[in-house]
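Asker: predicted coordinates and the sequence they were generated for:
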Amino acid sequence: MSGPDRVMPDSETAYAKINLALHVRRRLPDGYHALETIFAFLDRGDVISAEPGDGVTLEIEGPFADGLSAIDNLVVQAARLLADQSGVKQGARIRLDKRLPVASGIGGGSADAAATLRLLNRLWRLGLTTAELADIAKPLGADVPACVASRTCRGTGIGQDLEPVADGDLRGTAALLVNPLVPVSTADIFAAWDGIDRGALESGQALQSARNGRNDLQPPAVAMVPILTGIVAMLEDCQPLVARMSGSGATCFGLFESLAEARDAERRCRGAKVPIWTMTGMIR
């Protein structure tokens, strides 16, 4: 299936996050890093569904369910945090259909937590705004507030200071995600960053800023997962608008002017006969 996922009214898509550019500026005393990024979101991802239940429970299924804990999962943490913050006494039986690779730089766990907040906000009839949900989401991780809105935006600070970005040049573009099926540790990649500030992310239209930007975590990720060099090269051979690694990896992306071009690039990448996972879709 290559089009947008169809979800039921009691379901919510956890949209895959793409860092179009990621500039790491400095290490912070608390272990986080000051960064500048442009977040964009594919119209596909994991799927969260829920129904009323006693307490908060989670079942996990899907192609990337193996090895995931249903006890301390971010989905459960998000549900309990929302219940605590809103004083809700209701419970929920939650199901996670895990379609995105784990530890892959496209916000899988963060997007799952964000989708859980959006879904339970409806199920529990809380009436919270997106901004209120994003504020509740902050303790769950640096990317979760951006994933709550799942719209193109600029992130600064540790990625939680969000502001709108002009995205006229990004609307209507499609994306191909390619992952070598090698999980990477975000903490390890950040720890391997060389500490050199290579300058700010320019302002302006989202796509143009991204094309003129970079991902400062790509070099340390390539050092740990050398196959990433070949994956980016495969994407670049398909003549994308831009191609690079997303987040801390190991998923790489290419942006294309149409879904047909993205699907053609997907066929070409799969023809290389190397173990990869792919997903195509439109930028939301």
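Answerer: Received, thanks. Numbers count the residues shown, from 1 in each chain.
Asker: every contact and neighbour count from this point should use C-alpha atoms.
Answerer: Noted.
Asker: mind listing what's buried along the strand or helix carrying Ile136?
Answerer: Here Ile136 sits within helix 130-137, counting by DSSP states H and E. Using 16 or more other CA atoms under 10 Å as the test for burial, helix 130-137 gives Leu133, Ala134, Ile136, Ala137.
Asker: tell me how far Arg263 lies from Gly195.
Answerer: For Arg263, the distance to Gly195 (CA to CA, to the nearest Å) stands at 37 Å.
Asker: so for the two, which residue has more residues nearby?
Answerer: Arg263 (20 against 14; other CA atoms under 10 Å).
Asker: my guess is that one contacts Leu176, does it?
Answerer: Yes - counting by CA atoms under 8 Å, Arg263 does reach Leu176; the two are 7.4 Å apart.
Asker: another structure for you, compare them:
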Amino acid sequence: MTIEGFAPAKINLSLHVTGQREDGYHLLDSLVVFAAVGDRLWFDVAPVMSMEITGPFASGVPADARNLVWRAAETAGVTGHIRLEKNLPHGAGLGGGSADAAALLRSLSKGQVGDPINMQAGLSLGADVPVCVSTAPQRMRGIGEVLDDVQPFPQCAIVMVNPAVPVPTGPVFQQLGRKDNPAMASCDGFADAKDLVLWLGQQRNDLQPPACAVAPTIHVALEALEDALLARMSGSGSTCFGIYPDEAAADAAAQRIQRAQPDWWVVSTVTFAADAQPSS
């Protein structure tokens, strides 16, 4: 039996750093959505673990126990062959290995394969894993363990731009001058994209300035999205996103940016308004 999974790109529409615990973990307050593009994986139950990596961003991804997907399978109490198709760039602020691990845990659960108790333990693999288990819009707080669904939520036409510069999370947090920033405003749902953009305009990504200091090319990516209703960096970077009025406007912007920057990763897509999985 082959179990298939999809790991959609995680987008932090806003990200406030509100504190730091004694153990070093940063406290966050973030509005998270997921896009209809991402990595894919296939898992075949077998007596021993094995893994292969394919896709345009396969280079440099470990195919052994260093990979969070491998560790997620072991934590769930299953062994087998994993094929992971990496369609998202590395060090991009889009969930990465955490999203892939969550996709495997979600798929194993739906297929009723593995130990449910151990799969819950698998959520401790990374701070971003819990929020990535669902593809619904969520408010994420604490170190990632406090999650609240945000509904209603509009589907948004977006362009994601990665300037081909991976940004490690550690140096970005080291550049962050203040750790006790104000939390986000209340977000009890949004009637439409205009309502959402208006609210987002009053929020921040506290990691955007330090990430731009680490990788100044992020500034260029944000400038390329200047015709969007709102443009911002996701997570700790380096991917930036722009929200557009409709899919046609997003497509046109993506084509314009790709022509100007042929070496960048540029995608026009939509976000999930609720928990969903794409059909292809």
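Answerer: Everything's here; your move. Nothing here was measured: the structure is a model prediction, and the numbers come from that model.
Asker: ok, back up a step: closest one of the buried residues of helix 130-137 of the first structure to His33 of the first structure?
Answerer: Ala137 (18.6 Å; CA to CA).
Asker: who's in contact with the closest one?
Answerer: Ala78, Ala114, Val144, Pro145, Val148 (CA atoms under 8 Å, 6 or more residues apart in numbering).
Asker: ok, now Asp115 of the second structure?
Answerer: Ala76, Gly77.
Asker: what about 6 Å?
Answerer: Ala76 (CA atoms under 6 Å, 6 or more residues apart in numbering).
Asker: quick one: it from Asp23 of the second structure, how far?
Answerer: 30 Å.
Asker: what's the answer for Phe6 of the second structure, then?
Answerer: 33 Å.
Asker: looking at those two, which has the bigger crowd around it?
Answerer: Phe6 (25 against 6).
Asker: which helix or strand contains that one?
Answerer: Using DSSP H and E, the element containing Phe6 of the second structure is strand 2-20.
Asker: hey, where'd the helices end up in the stretch 51-200 of the first structure?
Answerer: 74-86, 108-123, 130-137, 144-149, 186-192 (DSSP state H, counting those that start in this stretch).
Asker: how about CSV for those, with distance to Arg171 of the first structure added?
Answerer: Formatted as CSV, the helices of the stretch 51-200 of the first structure follow (distance: least, CA to CA, whole Å):
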stretch, distance to Arg171 of the first structure
helix 74-86, 30
helix 108-123, 21
helix 130-137, 21
helix 144-149, 16
helix 186-192, 29
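Asker: quick one: closest of those helices to Glu202 of the first structure.
Answerer: helix 144-149 (19.5 Å).
Asker: Provide the aligned range in the second structure for that closest one.
Answerer: On the second structure, the counterpart of helix 144-149 of the first structure by TM-score structural alignment is residues 129-134.
Asker: quick check: the nearest residue to Asp135 of the first structure once chain neighbours are set aside vs Leu100 of the first structure, distance?
Answerer: Computed as CA to CA, 6 or more residues apart in numbering, the closest residue to Asp135 of the first structure that is not its neighbour in sequence is Pro145, at 6.9 Å. Pro145 of the first structure sits 19 Å away from Leu100 of the first structure, going by CA to CA.
Asker: same question, Leu133 of the first structure
Answerer: 23 Å.
Asker: what about the corresponding residue of the first structure for Asp29 of the second structure, which helix or strand?
Answerer: Residue pairing (TM-score structural alignment): Asp29 of the second structure is matched to Glu36 of the first structure. For Glu36 of the first structure, the host element (DSSP H and E) is strand 33-51.
Asker: packing partners for that strand?
Answerer: strand 11-27, strand 92-97, strand 153-156, strand 277-282 (3 or more CA pairs under 6 Å, 6 or more residues apart in numbering; DSSP states H and E).
Asker: need the ones you listed in CSV (columns: distance to Leu119 of the first structure).
Answerer: Output for those, formatted as CSV (distance: least, CA to CA, whole Å):
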stretch, distance to Leu119 of the first structure
strand 11-27, 6
strand 92-97, 10
strand 153-156, 22
strand 277-282, 22
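Asker: so for Ala221 of the first structure, which of the ones you listed sits nearest?
Answerer: Nearest of these (CA to CA): strand 11-27, 13.2 Å.
Asker: circling back to that earlier point, comparing Pro145 and Leu100 of the first structure, which residue is more hemmed in?
Answerer: Counted by other CA under 10 Å, Pro145 of the first structure and Leu100 do not tie: Pro145 has more neighbours, with 29 against 26.
Asker: that one and Tyr32 of the first structure: what is the separation?
Answerer: Taken as CA to CA, the span from Pro145 of the first structure to Tyr32 of the first structure is 16 Å.
Asker: before we move on, what about Arg154 of the first structure?
Answerer: Counting by CA to CA, the gap from Arg154 of the first structure to Tyr32 of the first structure is 18 Å.
Asker: re the thing from before, pull out the buried residues from the strand holding Glu36 of the first structure.
Answerer: 33, 35-50.
Asker: how much does it stray from the second structure?
Answerer: By mean CA distance after the TM-score superposition for the first structure, the fitted strand 33-51 of the first structure averages 0.7 Å away from its aligned residues in the second structure.
Asker: how far does that strand sit from its chain's centre?
Answerer: 4 Å (CA atoms, centre = their mean, to the nearest Å).
Asker: give me the angle between that strand and helix 108-123.
Answerer: Put simply, strand 33-51 of the first structure runs at 50 degrees to helix 108-123, going by axes from the mean of the first three to the mean of the last three CA atoms, to 10 degrees.
Asker: give me the angle between strand 33-51 of the first structure and helix 74-86.
Answerer: Using the same axes, to 10 degrees: strand 33-51 of the first structure against helix 74-86 is 90 degrees.
Asker: any idea of the angle strand 33-51 of the first structure forms with strand 11-27?
Answerer: Using the same axes, to 10 degrees, strand 33-51 of the first structure lies at 170 degrees relative to strand 11-27.
Asker: what about the equivalent of Val266 of the second structure over in the first structure, how many neighbours?
Answerer: Val266 of the second structure maps onto Thr278 in the first structure, with residues paired by TM-score structural alignment. Residues near Thr278 of the first structure, counting by other CA under 10 Å, number 21.
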